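[1] Model the structure of this input:
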Amino acid sequence: MTEFRSPDQEMQRFRRRVVVALLFILSCFAVLAGRFYYLQVVRHEYFHTRAEDNRIALLPVVPNRGTIADRNGKLLARNYAAYTLEINPSQVRRLDETIDALSAIIDIQPRDRTRFRKILEESRNFESVPIRTRLTDEEVARFVAERYRFPGVEVQARLFRDYPLGAVASHMIGYIGRINDRDLQRIEERGETANYRGTDHIGKSGLELSYEAELHGTTGFEQVEVNAGGRAVRLLDRQAALPGNDLELTLDIELQQVAERAFGDRRGALVAIEPNTGGVLALVSMPTFDPNLFVDGISTKDWQGLNDSPDLPLLNRAIYSAYPPGSTFKPFMALAGLAAGKRTIEQRVPDPGYFVYGGHRFMDHKARGTVDLHESIVVSSNTYYYQLANDLGIDGIASFMRQFGFGERSGIDVPGEAEGVLPSPEWKRERFRKPEQQRWYGGETISVGIGQGYNAYTPLQLANAMAIMVNGGRVFRPHVVRHVVNPRDGTRRAVESEPIRQIPLNPKHVAAVRRAMVEVNKTGTGARAFAGAPYEVGGKTGTAQVFSLRGQRYEEGKVAERLRDHSLFVAFAPAEAPTIALAVLVENGGFGSQSAAPIARQVIDFHLLGRKQDDPAPEDAAGAESQ
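    Now for the predicted structure:
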């Protein structure tokens, strides 16, 4: 018998199903509505910001780097705009194939590939890396026509640093280079990460390094609306970058060029200072190098050529290399003897051509009977200063010389300055480990008195000490920058040129030493170099041993070139009111009158007369000063 379902029961069952389905649908809508409310109301600000970030890109605007000019406005470091072909490694799958394809459109040399690989190793993966710089307009046009083939490759307009005089004054000016990991760490430590966004280069040496904070400027930004492909649609807002400050130097670049030419192919250094301000007029280290090589990343070949050269062109000899001062130390020893009361200006002392101490005979090159202070400087008597050193003692010498900046950094605004060595018992105890090496011996004091022994000073220290002597004992901090100039409003901030301390020198003592130094260039060891000069100039020649002769006679022609004595000369001019004090060192140049003094003559001629004299004939070695 067939069972029939009740219509009422079926209807009730259907209605229950409809209610359940309706409740399920309503629940889903409730969940969606809740989710919509959460996203649109509760998290509105968050997602609005995210959406804006996707729509708006914040791009850094790199500031113009400040320029560097000499005291007469001659530009030594400047900027210029050029196009660069850059690859973003994170957006390029087959890097080598892409570069090969690009080379069919734009000339890419092996050195460009080598530099690209080197920069790529130092860069973060999301940064664009230049494969070619300084593109011509024609090269830019060829690439733009086929840009669609190269995703991740762009042509960018960049500012480049340029040093128009090339190798001139390069050790002082320095150079910039691409930012590496060490630079990034220093930037982060200073809390300047935001200010270096978009910046690829930073000062690496010289003034470019020491004045980086002034030269860099302040980074700006642009708010740009972008499409889904990341391309700019329109500019929404812009905060302009503030250019870096310009540097105006105390340096006279023409004087610098005269000095560098005077050295020729010889190694050495020259520092010239304004005695009344501490401003550096010339700072020469030879040989030199072209800083433009470093701007785009120096090639391996160029780097090896500089780094492996036996002449060490990257070494700043003017402020870093320390040398025995030789007889240029004697004018300061004379002042020390007068100040300590160990000598008087007129006092004559025996000069038999040697001095005996502890059974050892310290030799001079000539016996003179007796000499006074004036003659001791003019003829460069070693015996006079052997005796004086013994009378003063090492502590007396060290305490007096320290006042002139010997053995300590001057604080010049060019980085890399060395302390030098002002010998003393305390220095020796710190320098050596073994007790027998730490002991100070009296015989060592005798050698210190003539600028030998442990004495070692930079050309900067010698020039600065000479400037202090001739300005009456006022100690300035040597500086190369005279003004920091704001390019926006032209305001100039002077670098401090007030004396930092005063040495209590007796004017009569200083005058006596200065008279003797003037006579050096009239009838003494510097006479040949300054023959016919239409001005009076004070000076002192010096010769510094490179190695010990061990009692043998020095014969220059029989000694290897790099083992010959160093040639030194210190000077001031004009004698009555000095406007320049300088120190010259020629490595392995022999007697001071032979190499260093003629260079000083050319520099002083140009400084006082505005012209360059021909090199005087070198003085015969037989008439030169003692070591």
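
[2] hey, let's count contacts and neighbours off CA atoms from now on
    Will do.

[3] which SS state does the closest residue to Asp252 other than its chain neighbours fall under?
    Excluding the flanking residues, the one nearest Asp252 by CA to CA, 6 or more residues apart in numbering is Leu281, at 5.4 Å. Secondary structure, DSSP: H, G, I helix; E, B strand; the rest coil: Leu281 is strand.

[4] residues contacting Leu281?
    Thr250, Leu251, Asp252, Leu255, Gln256, Val271, Ala272, Ile273, Glu274, Val480 (CA atoms under 8 Å, 6 or more residues apart in numbering).

[5] same thing but 7 Å
    Applying CA atoms under 7 Å, 6 or more residues apart in numbering to Leu281 gives the contacts Thr250, Leu251, Asp252, Ala272, Ile273, Glu274.

[6] which among those residues gets closest to Thr523?
    Ala272 (24.1 Å; CA to CA).

[7] Other residues contacting the helix or strand encompassing that closest one?
    For Ala272, the host element (DSSP states H and E) is strand 268-273. Residues from elsewhere that reach strand 268-273 (CA under 7 Å, 6+ apart): 279-286, 317-318, 459-460, 463, 467, 580-587.

[8] Second input sequence below; structure requested for side-by-side comparison:
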Amino acid sequence: TATGNPIEVLGQVDPVPGHSINLTIDMKLQQIAENTLKDQMLKLQTAKNNPFPNAKRGAVVALNVKTGEVLAMVSIPSFDPNMFARGITQIEWDGLVNNPLKPLVNQTIASTYPPGSIFKMVTATAALENKMANERESIYCRGVYWTIASKKDWKPGGHGSVNIIKAIAESCNIFFYEMGRRVGIDEIEKYARMYGFGELTGIELAGEKAGSVAGREYKKSIFKSSENKRWYPAETLDAAIGQGFHSFTPLQVADYIAALANKGFWMKPHLIKSIVDENGNVVLEKKPEIGGQVEVSEETLDIIRKGMLGVTQPGGTAYSVFADFPISVAAKTGTAQWDVTKTPHGWFAAFAPYEDPEIAVVVFIEQAGSGGSTGGPVAKAILESYFHLHEDDEKEDYLIQR
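    Just a heads-up that it's a prediction; the model follows:
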């Protein structure tokens, strides 16, 4: 009735005990990732010298590269899910949905960003596979590029003589502008898609975005006038260093790093480890599944990995962060421009150990500037925890095993 009294019972379904889900998340690693990212963002916002007041959104993804298990997944700002369990008030709901920092959005899968220099391994792949570059050839970087359009390097005066390994380690824009000119946008797009960009990862979460890959067809799809639909050579240069029309999620970047670590394969990322019933019987056990493969030579991947190792070694863009790290880390830093009037985003992506990779870590902070100095310390803390470097007995055992 209108007063809520039942008129007739048509049937009844008794409740049954639900199943329990075991996640792949490593709780200790998750806490380290979340707390370290929060602390780093606060430091950036409040720094006395050169602060980054808008570094208020960030994300972390850590993957087991051999299985695809998500070990940590952080999106800041976040919210307390218990608000929904106890019954969220209208004021609380309005506070969440009207917050310009969008705490309800899982940035690891539902926000896309230009990758900046972490994309350079894609361009390196295209150049090496097309025989447009090799380990022996060097290009002299004076800090400016003028073959197609006037472009500058991030380092005034340039990097001097660089081969592809040094170009990755020092993130030389001039080298990759030239590689972009040589291979062209179609090959850059081809290999970007081969690494899984522009496609959903398939993780068991709602709201994932596929992002976009720079290319002729994509540009045609977003502009109406024929003049704007045309692809220009200068746009190829932008695409070669991860700028322009590229836009990826942190989880996609984690898959990409895992592929570089794992001989060209990446495992499908997943959060569910198993599902058990009320009696403890396993209803579903998630097994590793190949997510994709980059069909390139082992030599190409070896050269690129050498460049990534150089990032954390003397002269590399993250050496200052990892100079005292006892385990070899292959990495790439990124500073992604997205609005000429605003501070670039910062990326840091890595895998370790270099010799036999186990874990891939990606850190992203909006409007934080250089990824090496901003995201690098967060990744370092996560790797320290993963390898038990602050627990003397476990550290000693691990290093002996290595």
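
[9] thinking again about what came up before, so which bit of structure 2 is the strand holding Ala272 of structure 1 matched to?
    Mapping strand 268-273 of structure 1 onto structure 2 (TM-score structural alignment) gives residues 58-63.

[10] The nearest residue to Asp265 of structure 1 once chain neighbours are set aside: neighbour count?
    Spatial nearest neighbour of Asp265 of structure 1, excluding adjacent residues (CA to CA, 6+ apart): Pro287 at 7.1 Å. Neighbourhood size, Pro287 of structure 1 [other CA atoms under 10 Å]: 22.

[11] One more: Tyr323 of structure 1?
    Applying other CA under 10 Å, we find 24 residues neighbouring Tyr323 of structure 1.

[12] picking up where we left off before, mean deviation of the strand holding Ala272 of structure 1 from structure 2?
    By mean CA distance after the TM-score superposition for structure 1, the fitted strand 268-273 of structure 1 averages 0.7 Å away from its aligned residues in structure 2.

[13] Check the offset of that strand from the chain's centre.
    Chain-centre distance of strand 268-273 of structure 1: 15 Å, with CA atoms, centre = their mean, to the nearest Å.

[14] what about the strands in the stretch 151-300 of structure 2?
    With DSSP state E, counting those that start in this stretch as the criterion, the stretch 151-300 of structure 2 has strands at 151-152, 160-162, 265-267, 272-276, 282-285, 290-293.

[15] okay, the second one sits on what stretch of structure 1?
    Read that as strand 160-162 of structure 2. Going by TM-score structural alignment, strand 160-162 of structure 2 lines up with residues 369-371 of structure 1.

[16] same question, the third one
    Across structure 1, the stretch matching strand 265-267 of structure 2 (TM-score structural alignment) is residues 474-476.

[17] which parts of that stretch are buried?
    Neighbour counts over stretch 474-476 of structure 1 (16 or more other CA atoms under 10 Å) mark Arg474, Val475, Phe476 as buried.

[18] try stretch 310-330 of structure 1
    312-330.

[19] again, but for stretch 508-517 of structure 1
    Neighbour counts over stretch 508-517 of structure 1 (16+ other CA under 10 Å) mark His509, Val510, Ala512, Val513, Arg514, Arg515, Ala516, Met517 as buried.

[20] could those residues be laid out in a markdown table, adding secondary structure?
    Shown next, in a markdown table, are the buried residues of stretch 508-517 of structure 1 (three-state DSSP):
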| residue | secondary structure |
| --- | --- |
| His509 | helix |
| Val510 | helix |
| Ala512 | helix |
| Val513 | helix |
| Arg514 | helix |
| Arg515 | helix |
| Ala516 | helix |
| Met517 | helix |
